[in-house]
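Undergrad: The sequence and its predicted three-dimensional model are supplied below.
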Amino acid sequence: MPFDLLILVFSVSQINFDLLKMPFDLLILVFSASQISFDLLILVFSASQTNFHLLKMPFDFLFSVHRALMPKIAL
């Protein structure tokens, strides 16, 4: 009987500990999901910047060719 009571107390303690631990586990999950979302956002902005530079390159080239071929106007 005393051992059964002791086992019951320990099992209740384990359940209480698990219930107490659950919010912290959820908080860790939220923060790790936030970190993943932040990393994905950085990746998207980095890709956008690369795409912008790739889109801008032909216009930069055309502008430099235009400047090289046009005669200089003396004032």
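TA: Here it is on my side, so go on. Numbers count the residues shown, from 1 in each chain.

Undergrad: going forward, measure contacts between C-alpha atoms and count neighbours the same way
TA: Noted.

Undergrad: Residue 25 sits in which helix or strand?
TA: Element membership for residue 25, per DSSP states H and E: helix 2-69.

Undergrad: what about residue 58, distance to residue 23?
TA: Residue 58 sits 54 Å away from residue 23, going by C-alpha to C-alpha, to the nearest Å.

Undergrad: Also residue 34?
TA: To residue 23, residue 34 is 16 Å away according to C-alpha to C-alpha.

Undergrad: okay, now residue 3: neighbour count?
TA: 8 (other C-alpha atoms under 10 Å).

Undergrad: What residues of stretch 55-64 count as buried?
TA: The neighbour-count check on stretch 55-64 (16 or more other C-alpha atoms under 10 Å) flags nothing as buried.

Undergrad: for comparison:
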Amino acid sequence: PGTVVAYKFGRQAHEVAEALRETGRLADAVWGSALGLPEESVRPAAELDETPLPYLSTLIAPPRREGGRGGKL
């Protein structure tokens, strides 16, 4: 029900994306690599495919919101 944060999930990116899709959380999730570095990249999790990601990739999936307060990342 809460926010999901996955560190070093690069090898399991496809499986994580499938789990988010099955639970309706993929559209609002984002992932990033090289965070804080010049080559930093932050992308929508919906773009994940079967390609492994860099080792230190991080994913954030906020809880599903059914109206009310709050917003997307």
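TA: Yep, it's here. Given the structure is predicted, the values throughout are model-derived calculations rather than measurements.

Undergrad: what's the TM-score here?
TA: For this chain pair, the superposition-based TM-score is 0.19 by TM-score structural alignment, normalised by the length of structure 2; 22 aligned residues with a C-alpha RMSD of 3.1 Å.

Undergrad: starting at the chain centroid, how far to the helix holding residue 25 of structure 1?
TA: Distance of helix 2-69 of structure 1 from the chain centroid (C-alpha atoms, centre = their mean, to the nearest Å) equals 4 Å.

Undergrad: Tell me which other helices or strands it touches.
TA: Contacts defined by 3 or more C-alpha pairs under 8 Å, 6 or more residues apart in numbering; DSSP states H and E place helix 2-69 of structure 1 against no helix or strand at all.

Undergrad: Which of the helices or strands spans residue 43 of structure 2?
TA: Going by DSSP H and E, residue 43 of structure 2 is in strand 41-44.

Undergrad: What is that strand packed up against?
TA: The contact analysis (3+ C-alpha pairs under 8 Å, 6+ apart) places strand 41-44 of structure 2 against strand 30-33.

Undergrad: For residue 21 of structure 2, the count of nearby residues, please.
TA: 14.

Undergrad: Next: residue 26 of structure 1.
TA: 11.

Undergrad: what does residue 54 of structure 1 give?
TA: Neighbours around residue 54 of structure 1, by other C-alpha under 10 Å: 11.

Undergrad: and it, what does it touch?
TA: Shown in contact with residue 54 of structure 1 (C-alpha atoms under 8 Å, 6 or more residues apart in numbering): no residues.

Undergrad: Let me know the distance separating it from residue 34 of structure 1.
TA: 30 Å.

Undergrad: try residue 15 of structure 1
TA: Look at residue 15 of structure 1 and residue 34 of structure 1: by C-alpha to C-alpha, they are 29 Å apart.
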